[in-house]
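J.: quick one: sequence plus predicted model below, questions after.
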Amino acid sequence: MRYLFRPPATDGAGLLTLPWHVPLEEWDPELLLEVPQRGISRHVVRFVAQDGHVYALKEIAETLARHEYALLGEFEEEGLPSVSVLGICVDRPHGQDAILVTRYLEYSMSYRYLFSRPHGEQSAEQLLDTLVVLLVRLHLAGVFWGDCSLSNTLFRLDAGTFAAYLVDAETAERHPRLSDGQRRYDVDLARERVGAELLDLQFGGLLPSGVDPIEVADSLPPRYEALWEEVNREEVFSPDEQRYRMTDRLQRLNDLGFDVGEVELVTSPEGARLRVETRVAEPGENRRELFRLTGLEVQERQARRLLNDLRAFRVQLEQKSGRPVPETVAGYRWLEEAYQPVVDAIPPDLVGRLAPAEVFHEVLEHRWFLSEKAGRDVGTTAAARAYFDTVLPRTPKEVTTPSAIVGPSR
């Protein structure tokens, strides 16, 4: 047998003791974890814990395993939203398939889990829009997925909404640029698969009443085309509109979760033509900025919300001191005096229900709600206390970090 691990290879050192020579479906249950968020797979998939981390193991033909291993590695290096690959085990005895090893995506949820929650009524439209954003990002990067579906996607909360991540890349292809025909074919495949998945949910009694699976699935292509047009279209406007129209265009792209690359503005007596190169690499501007100032690694929308709070905190510091406060100083003090006290105050029995940054975001939202109701600023401490008492306990226990499901290292 041979093992191929991406750096840092030490991450997978503890996995070498596992029984790779045995078919995955015959592994001792004592070695495995039950992950409540997992979706449906046509392959044998198991989860294991080693050294405080959770890994997904998928048994698959070696040629497909090597293909997916290489592609997922490229996606991770480029910041495309996908699971992180660790390695593969090949040349297993008796002609067995290879095993692809990926890292468990923290706080992620399958579409079936989301629809099984008490508040799944809002999920259909929201998840479809999130899936469309993921597909557009991949297409912009020249990736033909070939198997876009809810089953092959994981979702996790990002400041009250969802972010989508590609899980299965065995059918994906990489091209310098996708043709319109390739994009349309990929979208049509996605429509068919999503329709079948929603029908399956309906048959299982998980789809909210009033939701038509075919109607929802048929709305995927127009949703995709609308977003594709928004991130790729050229705009024409008069010279006196130039500044604010350009600013507005770039802001709309940022709000949709896309970074902006090269901006080309061609002027003529008839007007100005704006073309924007849309980037899909993550982390985005807000994530990079928050990490630079605080060292926190969070989702893009979470970062935007936390940066807004940090900036307001900096203004307060300057008002109190009567002099400018460097942004690095403000970032350090915000982390120590605003963010960390809220995270540290999470009751022990509620730790892991949501990512810390998502908890802080929701506390800020709860503070706004309580302040609006009271007609005054109730403060973060009081808002956090009320949130921990009344809101966070209602979050399902299954939405958890691997640290909450990992047992002792084996």
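T.: Received it, and whenever you're ready, just let me know what you need. Residues are numbered from 1 along each chain as shown.

J.: from here on, just use CA atoms for contacts and neighbour counts.
T.: Will do.

J.: how about the strands in the stretch 201-350 of the chain?
T.: 235-237, 259-268, 271-279 (DSSP state E, counting those that start in this stretch).

J.: what's in contact with the first one?
T.: Outside strand 235-237, the residues that touch it by Cα atoms under 8 Å, 6 or more residues apart in numbering are 245, 271-275.

J.: pull out the buried positions in it.
T.: Applying a neighbour-count criterion of 16 or more other Cα atoms under 10 Å, one finds residue 236 buried in strand 235-237.

J.: then the second one?
T.: When neighbours are counted by 16+ other Cα under 10 Å, the buried residues of strand 259-268 are found to be 259-260.

J.: next: stretch 243-253.
T.: 245-246, 249-250, 253.

J.: reduced to three states, what does residue 163 come out as?
T.: strand (DSSP: H, G, I helix; E, B strand; the rest coil).

J.: so who does it touch?
T.: Counting by Cα under 8 Å, 6+ apart, residue 163 touches 130, 155-157.

J.: dump the residues you listed to a markdown table, plus neighbour count and secondary structure.
T.: Formatted as a markdown table, these follow (neighbours: other Cα atoms under 10 Å; DSSP: H, G, I helix; E, B strand; the rest coil):
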| residue | neighbour count | secondary structure |
| --- | --- | --- |
| 130 | 17 | helix |
| 155 | 23 | strand |
| 156 | 22 | strand |
| 157 | 19 | strand |
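
J.: switch those over to TSV; also include distance to residue 223.
T.: Output for the contacts of residue 163, formatted as TSV (distance: Cα to Cα, whole Å):
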residue	distance to residue 223
130	10
155	18
156	21
157	21
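
J.: still on that earlier bit, closest one of the buried residues of stretch 243-253 to residue 121?
T.: Nearest to residue 121, judged by Cα to Cα, of the buried residues of stretch 243-253 is residue 253 at 28.2 Å.

J.: give the contact list for the closest one.
T.: Neighbouring residues of residue 253 by Cα under 8 Å, 6+ apart: 230-231, 259-260.

J.: any idea how far it lies from residue 277?
T.: 10 Å (Cα to Cα, to the nearest Å).

J.: so what sits against both of these two?
T.: residue 260.

J.: out of the strands of the stretch 201-350 of the chain, flag the one nearest residue 197.
T.: Short answer: strand 271-279, nearest of those by Cα to Cα, at 30.4 Å.

J.: packing partners of that closest one?
T.: Applying 3 or more Cα pairs under 8 Å, 6 or more residues apart in numbering; DSSP states H and E, one finds that strand 271-279 contacts helix 220-232, strand 235-237, strand 259-268.

J.: the structure to be compared is supplied as follows:
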Amino acid sequence: MSPTPARQQLQITAASPDPALLDLPWHIPLEQWPTETLAALPRGISRHIVRFARLSGRVIAVKEIGETVAYREYELLRQLRRLDVPSVEPVGVITGRRSPEGEPLEAVLITQHLQFSLPYRSLFSQSLRPDTATRLIDALAVLLVRLHLAGFYWGDVSLSNTLFRRDAETFAAYLVDAETGDLHQKLTDGQRGYDLEVARVNIIGELMDLQAGEFLEEDVDAVAIGDALAERYGELWRALTETESFGYGERWRVQARIDRLNDLGFDVGELDITTDVDGTTVRIQPKVVESGHHSRRLMRLTGLDVGEHQARRLLNDLDEYRAATDRQAEDESFVAHDWLTEVFEPAVRKVPRELRGKLEPAQIFHELLDHRWYLSQQQHRDVPMKETVKSYVKHILPNRPDEQAILGVQPGDLREGEPGSADDELIG
């Protein structure tokens, strides 16, 4: 690799700068970076030049962008990470780039690649269920609500500016592009409404573009799906923020409200409960709402860091294990440890090493549970997990596309111009 030209005076802004950053060819425009530096990953559409590069055994996304905008987006992404909002992890900003001829080059924003994530165009290039678009919209609605609760105004909501990871039978959405965003103490109804309208219009256009490219059936109603985002968002926002009134004799509805929020994946840290002067009516409103109810419980019990819907599924299997072993009276943490070492880990370890890049472990276990149910129905017996894994590894997993970064794959190995090819870009 060519050394960095001496005339460059690079400035690297990063919380934990990696010395290997200096080995990358910053004196070359990003569009011309050599293939041996790049990692081929599925990428989405972008208004900027973006490339994936290998760095110290990991993959980073590098985006050429104006210096002021790069610093601003870097800080916004850092704030979103501190607020625990699903978003890509910022690595740093590099300025002071110059070509060998001394010509100034644009600054770059560097983010960590989100493993096992895919842009929406790559998802539609695979053989997915017909309701994929609806499931992506549901995931985006949850993300948008979480952003708005945190006071983040996005300004350019779209499928293109989002990454998706499988989360059991659903998807989890992550913000990729914060360039047009802004963080406030609290958003107004007008700001939230504008974000929703931008999202609706962008999504309709993106789905129509997929239809034009024959990646989405023509009979799919793109307008209805765009409208569904606003409906799903409204339902979730009301469930999390609305004040609810009920009769004094219906106090059970307080717990029902909490259970409903837990089912949506949110924890309630505090409730504001007031009664009328005569005590006949009770009003409740969630005061502190946090997402990740099931994933936090699973993390506490097992140390597994997984998606919310994956956590719900794994917890259900843990509960079944507890009942099957007649250990309901035992401490839950002890039972969880045994489930982890006797059920989860042995099943995941049975997957051959060459197939482990297909899906993340929690998603593999979720699909194993589905496959075990299918085999049991087919054979009219309870199929042991050992048989399930053998069947799944032989018949199902090899046909799944790789969703982890494969560092040895080169961009030229993908066909030019297809969704998911190296010519598509990831971060906005």
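T.: On my side now, so go ahead. All values reported here derive from a predicted model rather than from experimental measurement.

J.: what's the TM-score here?
T.: Overlay of the two chains. TM-score (TM-score structural alignment, normalised by the length of structure 1): 0.90; 395 aligned residues with a Cα RMSD of 2.1 Å.

J.: out of the strands of the stretch 201-350 of structure 1, which is closest to residue 13 of structure 1?
T.: Residue 13 of structure 1 lies closest to strand 271-279 among the strands of the stretch 201-350 of structure 1, at 35.2 Å (Cα to Cα).

J.: re earlier: what is the nearest of the contacts of residue 163 of structure 1 to residue 211 of structure 1?
T.: Of all these, residue 130 has the smallest distance to residue 211 of structure 1: 17.6 Å, by Cα to Cα.

J.: just give me the match in structure 2 for that closest one.
T.: Under the alignment (TM-score structural alignment), residue 130 of structure 1 pairs with residue 139 in structure 2.

J.: now do the strand or helix carrying residue 124 of structure 1 against helix 220-232, angle only.
T.: For residue 124 of structure 1, the element it lies in under DSSP states H and E is helix 123-140. For helix 123-140 of structure 1 against helix 220-232, the angle by axes from the mean of the first three to the mean of the last three Cα atoms, to 10 degrees is 50 degrees.

J.: find me the equivalent region of the next helix or strand after helix 123-140 of structure 1 in structure 2.
T.: As assigned by DSSP H and E, the chain's next helix or strand after helix 123-140 of structure 1 is strand 143-144. Aligned by TM-score structural alignment, strand 143-144 of structure 1 falls on residues 152-153 of structure 2.

J.: by how much does the matching stretch deviate from structure 1 on average?
T.: Compared with structure 1 after the fit, stretch 152-153 of structure 2 shows a mean deviation of 0.5 Å (mean Cα distance after the TM-score superposition for structure 1).

J.: contact partners of that stretch?
T.: 147, 181-184, 187, 191-192, 195.

J.: center of structure 1 - which residue?
T.: Nearest to the mean C-alpha position of structure 1, by Cα atoms, centre = their mean, lies residue 163 at 3.7 Å.

J.: relative to residue 339 of structure 1, how far out is it?
T.: From residue 163 of structure 1 to residue 339 of structure 1 the distance is 23 Å (Cα to Cα).

J.: circling back to that earlier point, farthest pair in the contacts of strand 235-237 of structure 1?
T.: With distances taken as Cα to Cα, the most widely separated pair in the contacts of strand 235-237 of structure 1 is 271 and 275, at 13.4 Å.

J.: what about these two, which has more around it?
T.: Counting neighbours by other Cα atoms under 10 Å for residue 271 of structure 1 and for residue 275 shows that residue 275 has the greater number, 19 against 14.

J.: what's the separation between the more buried one and residue 269 of structure 1?
T.: 18 Å.

J.: again with residue 251 of structure 1
T.: From residue 251 of structure 1 across to residue 269 of structure 1, the span is 26 Å (Cα to Cα).

J.: doesn't residue 16 of structure 2 belong to a strand?
T.: No: counting by three-state DSSP, residue 16 of structure 2 is not part of a strand but coil.

J.: excluding residues flanking it in the chain, which one is nearest it?
T.: residue 91 (7.8 Å; Cα to Cα, 6 or more residues apart in numbering).

J.: trace residue 92 of structure 2 over to structure 1, please.
T.: So, by TM-score structural alignment, residue 92 of structure 2 is matched to residue 87.

J.: if you could redo that for residue 219 of structure 2, that was the one I meant.
T.: Using TM-score structural alignment, residue 219 of structure 2 sits opposite residue 210 in structure 1.

J.: turn the helices and strands packed on strand 271-279 of structure 1 into TSV, including distance to residue 192 of structure 1.
T.: Output for these, formatted as TSV (distance: least, Cα to Cα, whole Å):
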stretch	distance to residue 192 of structure 1
helix 220-232	10
strand 235-237	33
strand 259-268	30
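
J.: follow-up on the earlier one: out of the strands of the stretch 201-350 of structure 1, which comes closest to residue 403 of structure 1?
T.: That would be strand 259-268 among these, by Cα to Cα, at 31.9 Å.

J.: now the angle from the closest one to strand 271-279?
T.: 160 degrees.

J.: tell me which element the aligned residue in structure 2 for residue 121 of structure 1 is part of?
T.: In structure 2, the residue matched to residue 121 of structure 1 (TM-score structural alignment) is residue 130. Under the criterion of DSSP H and E, residue 130 of structure 2 resides outside all helices and strands.

J.: show me what contacts residue 130 of structure 2?
T.: So residue 130 of structure 2 contacts nothing (Cα under 8 Å, 6+ apart).

J.: returning to that earlier point: ok, the contacts of residue 253 of structure 1 vs residue 318 of structure 1, which is closest?
T.: residue 259 (31.1 Å).
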